[in-house]
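Chemist: Coordinates for the following, if possible.
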Amino acid sequence: MARAGLTAERLTQAGAELADEIGFDRVTVSELARRFGVKVASLYSHVRNSQDLRTRIALAALEEMADRAAEALAGRAGKDALAAFADVYRDYAREHPGRYAAAQLRLDPQAAAASAGVRHAQMTRAVLRGYDLPESEQVHAVRLLGSVFHGYVSLELGGGFSHSAPDTQETWARTIDALDSLLRNWPRP
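Modeler: So this is what the prediction gives:
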């Protein structure tokens, strides 16, 4: 019999909160069971194993970020859309470092196809439409933006910018300016 109140959704949410607290790499079914004060076996009727839990957390994080990005992009275009989109990723990573790490989890093809990752790609391409990039160049631009956003956030969260001036917000703004300029002047093959 399942323990009252435990559901896959509740465990996923608790796992996401745990990831923010202790780090995504340390989230396990055992650790979650300790948090709920139950035996590990009590959770197996809701999640298959730690990998299933981690995948559920990743999917939830992707969904949360996609919802934030959709709201931030509404009615925006060009540099305004680019900055709003970038800020969603940076702000989410700073507020939810464990969930952000979860969103980087490599998903199996079936989970990836059903995930909000598809929405992220669509929104990134919507931002790029404001720059009139040919479709053949968009995949390169999508990869560039993802690399810059994730790279900057990872370095910032890891303390990589804490030893020098200027403030990281100033550098972030300059990074968005540089990306905007690059996208407006995208090199043709």
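Chemist: switch to C-alpha atoms for all contacts and neighbour counts from now on
Modeler: OK.
Chemist: what about residue 108, neighbour count?
Modeler: When neighbours are defined as other Cα atoms under 10 Å, residue 108 has 9 of them.
Chemist: in which helix or strand would I find residue 105?
Modeler: Assessed by DSSP states H and E, residue 105 sits outside every helix and strand.
Chemist: Just list the residues touching residue 81, thanks.
Modeler: 72, 73, 127 (Cα atoms under 8 Å, 6 or more residues apart in numbering).
Chemist: hang on, the second one packs against residue 86?
Modeler: No - with contact defined as Cα atoms under 8 Å, residue 73 does not count as touching residue 86 (10.3 Å).
Chemist: ok so, going back, counting neighbours, which of the contacts of residue 81 comes out on top?
Modeler: residue 127 leads these on contacts (other Cα under 10 Å) with 23 neighbours.
Chemist: Could you list the buried residues of the helix or strand hosting that residue?
Modeler: Following DSSP H and E, one finds residue 127 within helix 117-129. Neighbour-count burial for helix 117-129 flags 117, 119, 120, 121, 123, 124, 125, 126, 127, 128 (criterion: 16 or more other Cα atoms under 10 Å).
Chemist: for stretch 26-43, same thing?
Modeler: Quick answer for stretch 26-43 (16+ other Cα under 10 Å): 27, 28, 29, 32, 33, 40, 43.
Chemist: Likewise for stretch 130-149?
Modeler: Using 16+ other Cα under 10 Å as the test for burial, stretch 130-149 gives 130, 131, 133, 138, 141, 145, 146, 149.
Chemist: Let's see this one next, to set against the first:
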Amino acid sequence: MARAGVTVERLAEAAADLADEVGLENVTVSELARRFGVKDASLYSHIRNAHELRVRVALLALAELADRAAAALAGRAGKDALAAFADAYRDYAREHPGRYAAAQVELDPETIRASAAGRHAEMMRAILRGYALAEPAQTDAVRLLGSTFHGFVSLERSGGFSHHPRSADASWRRILDTLDVALRTWPS
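Modeler: A predicted model of the protein is given here:
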């Protein structure tokens, strides 16, 4: 890339692309500087440190994931909405492993409120309205869904399902069926 045109947004996009290529843990300011054809110090006029860069990649990934999930949810309700959201989540993690890893970066509450990070929980809550769950059951259900989706995706990404004859896709469908039943019959 040419020296001209380095912006915070372009740095975050380049870091996200690099994370997808080599893993988030291997994204460095030095490698990004090489890709932009500048010295490391030049990038520090746009970002404070590597942590800020990771946060910016996290925010980019969360916005992309929220947009994808929102598009998948449009016009859907109940189990259909649950499956659409879950599939969008899983597909994003498969297509963008570095970005997905960045989306797990811990963010401070103010950053969450000012970003797309809060949209995920709100979309899950919208799905759960179709199951008529009131608080605190709704919060418990959001946590169940989030931990199930993240757990499955993490195990799948690490090869945890590769040595079994049953396909991960078949298990994914069965898990979504089970979650639907659990949500419809949530204990009082």
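Chemist: And the TM-score, once the two are fitted together?
Modeler: Scored against TM-score structural alignment, normalised by the length of the second structure, the superposed chains reach a TM-score of 0.96; 186 aligned residues with a Cα RMSD of 0.9 Å.
Chemist: quick revisit: what's the average distance of the helix holding residue 127 of the first structure to the second structure?
Modeler: Here helix 117-129 of the first structure, set against the second structure after superposition, deviates by a mean of 0.7 Å using mean Cα distance after the TM-score superposition for the first structure.
Chemist: on average, how far is the following helix or strand past that helix from the matching bit in the second structure?
Modeler: Toward the C-terminus, helix 117-129 of the first structure is succeeded by helix 135-157 as the next helix or strand (DSSP H and E). When the second structure is overlaid, helix 135-157 of the first structure sits 0.4 Å from its aligned residues on average, using mean Cα distance after the TM-score superposition for the first structure.
Chemist: how close does the helix or strand following helix 135-157 of the first structure sit to the second structure?
Modeler: Using DSSP H and E, the helix or strand that directly follows helix 135-157 of the first structure along the chain is helix 168-184. Here helix 168-184 of the first structure, set against the second structure after superposition, deviates by a mean of 0.4 Å using mean Cα distance after the TM-score superposition for the first structure.
Chemist: and the angle for helix 168-184 of the first structure with helix 117-129?
Modeler: 70 degrees (axes from the mean of the first three to the mean of the last three Cα atoms, to 10 degrees).
Chemist: Tell me who's in contact with residue 127 of the second structure.
Modeler: 77, 78, 81, 82.
Chemist: And residue 86 of the first structure, by the same measure?
Modeler: 149, 176.
Chemist: Quick check: it vs residue 172 of the first structure, distance?
Modeler: 9 Å (Cα to Cα, to the nearest Å).
Chemist: just residue 4 of the first structure next, same as before
Modeler: Taking Cα to Cα, one finds residue 4 of the first structure at 46 Å from residue 172 of the first structure.
Chemist: which one of the two has more residues nearby?
Modeler: It is residue 172, of residue 4 of the first structure and residue 172, that has more neighbours when counted by other Cα under 10 Å, with 18 against 6.
Chemist: Assign a three-state SS to residue 80 of the first structure, would you?
Modeler: Following DSSP: H, G, I helix; E, B strand; the rest coil, residue 80 of the first structure is assigned to helix.
Chemist: Quick check: the gap between it and residue 51 of the first structure.
Modeler: From residue 80 of the first structure across to residue 51 of the first structure, the span is 38 Å (Cα to Cα).
Chemist: And for residue 151 of the first structure?
Modeler: Residue 151 of the first structure sits at a distance of 25 Å from residue 51 of the first structure (criterion: Cα to Cα).
Chemist: Residue 155 of the first structure too?
Modeler: Counting by Cα to Cα - residue 155 of the first structure and residue 51 of the first structure are separated by 26 Å.
Chemist: surely residue 57 of the first structure meets residue 17?
Modeler: No - with contact defined as Cα under 8 Å, residue 57 of the first structure and residue 17 do not form a contacting pair (9.4 Å).
Chemist: shared neighbours of those two, anything?
Modeler: Here residue 57 of the first structure and residue 17 have residue 99 as joint contacts, going by Cα under 8 Å, 6+ apart.
Chemist: Give me the more crowded residue out of those two.
Modeler: Neighbour totals were compared for residue 57 of the first structure and residue 17, and residue 57 leads with 30 against 19 (other Cα under 10 Å).
Chemist: what helix or strand is whatever residue of the second structure lines up with that one on?
Modeler: With TM-score structural alignment as the criterion, residue 57 of the first structure lines up with residue 57 in the second structure. Counting by DSSP H and E, the element that carries residue 57 of the second structure is helix 50-73.
Chemist: Superposed on the first structure, what's the mean shift for that helix?
Modeler: Compared with the first structure after the fit, helix 50-73 of the second structure shows a mean deviation of 0.4 Å (mean Cα distance after the TM-score superposition for the first structure).
Chemist: Report the angle between that helix and helix 117-129.
Modeler: Using the same axes, to 10 degrees: helix 50-73 of the second structure against helix 117-129 is 30 degrees.
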